[in-house]
Structure formats: structure tokens, C-alpha cells
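Okay, sequence plus prediction incoming.
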Amino acid sequence: MTAPPPPKPRTRVVLGELARQRSVTQHLTEQTQVGDALLKGLMRAQLALALRLAVVVLIGLGGLPLLFHFAPPIGHTTLWGVNLPWLLLGVAAYPFLFLVGYAYVRLAEQNERDFTALMKRDR
């Protein structure tokens, strides 16, 4: 009678190792659950950025009427013959919105560069 063959050593399989067997690009092109999670993460980061900057705009522009209401002397101040509320809401609002838009574009591009770097790093 022959002796049974020795048992094979056990291998431990971890989900992260399975996910790394494919590249990120493959996960995205094949629309796997991992690729879907990566895309949702990018979209969530972009949405969070948009919401944060929307709050900045709401506080920056929406807070001005409250400031004028609760501090009437500021609302009645004039500069160069024009009421301060008109200057802030009618003139200064546009550079403010431009700067917020510029910041959004730069930060959104940074999110996309980080995502692209993740894809390139995995190759």
C-alpha cells in the first residue's frame, strides 16, 4: 500500500490581491464592480467639491443681505456716491463668482489628474 501524497500548502487569497490581478483600466473598460466603484468615487469627489463651493457662494452672496439687514449702518454706507450694497451685489459679485468658478475648474482638474495617476500607476 502506498502512502497518500503530502497535502499541498494552503494559500490565503485576499480580495485586494484578486482586484490587483487586473489593472484599473481593465476594470473600467470591462465595467466590473471595482471599476464602477472607482468611477463612483470620482463622481462623488466632484460632487463634494461642487457642493462645498456652492456653500461658499451661498454664504458669500447670500450672507450680504443678512449683513445689511442686521447691520443697517453698513447698508447705508456710500462709496464714490454709490450705496455699498449696490457695489457689493452689483459689481463685486462678478469677480467673486469668477474666482469661485476658477477654483472649481482647477480643483476638478486635480481630482481628474489624481484619478488618471491611479490608472497609470497600476499598469
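Cool, got the structure. All values reported here derive from a predicted model rather than from experimental measurement. Numbering: from 1, shown residues only.

going forward, measure contacts between C-alpha atoms and count neighbours the same way
Will do.

quick check: longest helix of this structure.
Longest helix in the chain, counting residues (DSSP state H): helix 33-70.

And here is the other one:
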Amino acid sequence: MSRHSGPPGQPDQPQPGERDAWLAVSARKNRRRRVVLADPRGRGRVLRTIIELEEQTSVGEKLIRDLIKQQLKTAFLLGGGTLLLLASLPVLFYLLPAIAEVELLGVRLPWVLLGLLPFPLLYAVGYAYRRLAESHEHDFVSSVDR
């Protein structure tokens, strides 16, 4: 231990030779490093929005309500349009009996359209709805994360 060179109650001071050695070692090391734990820009707003969603405040409820409204509008347009199309086929065949008499590969057109058309049509509508719903949810998450 070095000699005590300061007043009583103070820590020991290094001797001049020890101080020079210590300075030489510390000069070789990086003296200061900046550690960034989080990006300070904009994270407070995102956190606040997430908290509003979790705590179901009026702002969070509005955001969720808008997402649900978009999803329902998409479902109504796609589902309603598909239902309208499929429901109009029997009416079309009733009103225009000449179309009902057309045969395709030995099978009447109403049987082909009503028996085969709904399956690929409903699959395509389901696929389109899923894509649109994911797009709406992605937009929602993007608006929350901004």
C-alpha cells in the first residue's frame, strides 16, 4: 500500500511514479464508450399508444373500432357481393329459360354454374378476404408503431 499523502479520512493518493504508470495504462484504453440501449426518437409515442391499447382507453378503443370497421366493411363488400352473385343465378335462369336450356358437355348450364362455380369462387373470395384482412392489420400495426 502506498503512503498516505492526504488529510485524514481521505483515500490514499498514488505516488508520482504510480500515477504516471496508471495514466499510461488508461491512455491505451478507450476512455469513453457510448452505450445506446434504445432509440430515443419516437419510442415514447409508440409505448404510449400500446399502453392505450392495452388499458383500453378512449384512444385505444377508437383505434380498435376503426380496425374492426375496416374488417367488417371488407367482409360486407366481398361476402355480400359473392352472395348476391350466387343468389342471382337461379333468378337469372328462372327469368331467362333459354339460358337454362343451354348444355355444356351434355350437362345443363344451371347445374354446371350452381354445382361447380361456387367452390372456386368461394375459395378465391376467402383468399382475397384473408389478404385484405392481413393488409388492414399490417396497416394498423404500422400506425401504432409510428
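Great, that's in hand. None of these values were measured; they are calculated from a predicted model.

Could you give the residue range in structure 2 aligned to the longest helix of structure 1?
Using TM-score structural alignment, the residues of structure 2 aligned to helix 33-70 of structure 1 are 58-95.

re earlier: by contact count, what packs against the longest helix of structure 1?
Applying 3 or more CA pairs under 8 Å, 6 or more residues apart in numbering; DSSP states H and E, one finds that helix 33-70 of structure 1 makes contact with helix 24-29, helix 72-75, helix 93-121.

Just name the most buried of the ones you listed.
helix 24-29 (a mean of 16; mean count of other CA atoms under 10 Å).

Distance from it to the middle of the chain?
Distance of helix 24-29 of structure 1 from its chain centroid, counting by CA atoms, centre = their mean, to the nearest Å, is 21 Å.

Average offset of it relative to structure 2?
Comparison of helix 24-29 of structure 1 with structure 2 after fitting gives an average deviation of 1.2 Å (mean CA distance after the TM-score superposition for structure 1).

looking at the helices and strands packed on helix 33-70 of structure 1, which is closest to Gly62 of structure 1?
Gly62 of structure 1 lies closest to helix 93-121 among the helices and strands packed on helix 33-70 of structure 1, at 10.8 Å (CA to CA).

quick one: the closest one to helix 33-70, angle?
Between helix 93-121 of structure 1 and helix 33-70, the angle comes out at 160 degrees (axes from the mean of the first three to the mean of the last three CA atoms, to 10 degrees).

could you say what helices and strands helix 93-121 of structure 1 packs with?
Using 3+ CA pairs under 8 Å, 6+ apart: helix 93-121 of structure 1 touches helix 24-29, helix 33-70.

ok so, going back, let's have the helices and strands packed on helix 33-70 of structure 1 in TSV, adding distance to Gly16 of structure 1.
TSV is the format used below for the helices and strands packed on helix 33-70 of structure 1 (distance: least, CA to CA, whole Å):
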stretch	distance to Gly16 of structure 1
helix 24-29	12
helix 72-75	59
helix 93-121	15
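
Tell me which of the ones you listed sits nearest to Leu51 of structure 1.
Taking the helices and strands packed on helix 33-70 of structure 1 one by one with CA to CA, helix 93-121 is closest: 10.3 Å.

For that closest one, what is the distance to the chain centroid?
8 Å.

repeat for stretch 49-63 of structure 1
Using CA atoms, centre = their mean, the offset of stretch 49-63 of structure 1 from its chain centre is 14 Å.

next one: stretch 19-29 of structure 2
Put simply, stretch 19-29 of structure 2 sits 52 Å off its chain's centre (CA atoms, centre = their mean).

what's the average distance of the longest helix of structure 1 to structure 2?
Mean for helix 33-70 of structure 1 is 0.9 Å (mean CA distance after the TM-score superposition for structure 1).

Give me the buried positions along that helix.
Buried positions in helix 33-70 of structure 1, judged by neighbour count with 16 or more other CA atoms under 10 Å: Val34, Gly35, Leu38, Leu42, Gln46, Leu49, Ala50, Leu53, Val57, Leu61, Leu64.
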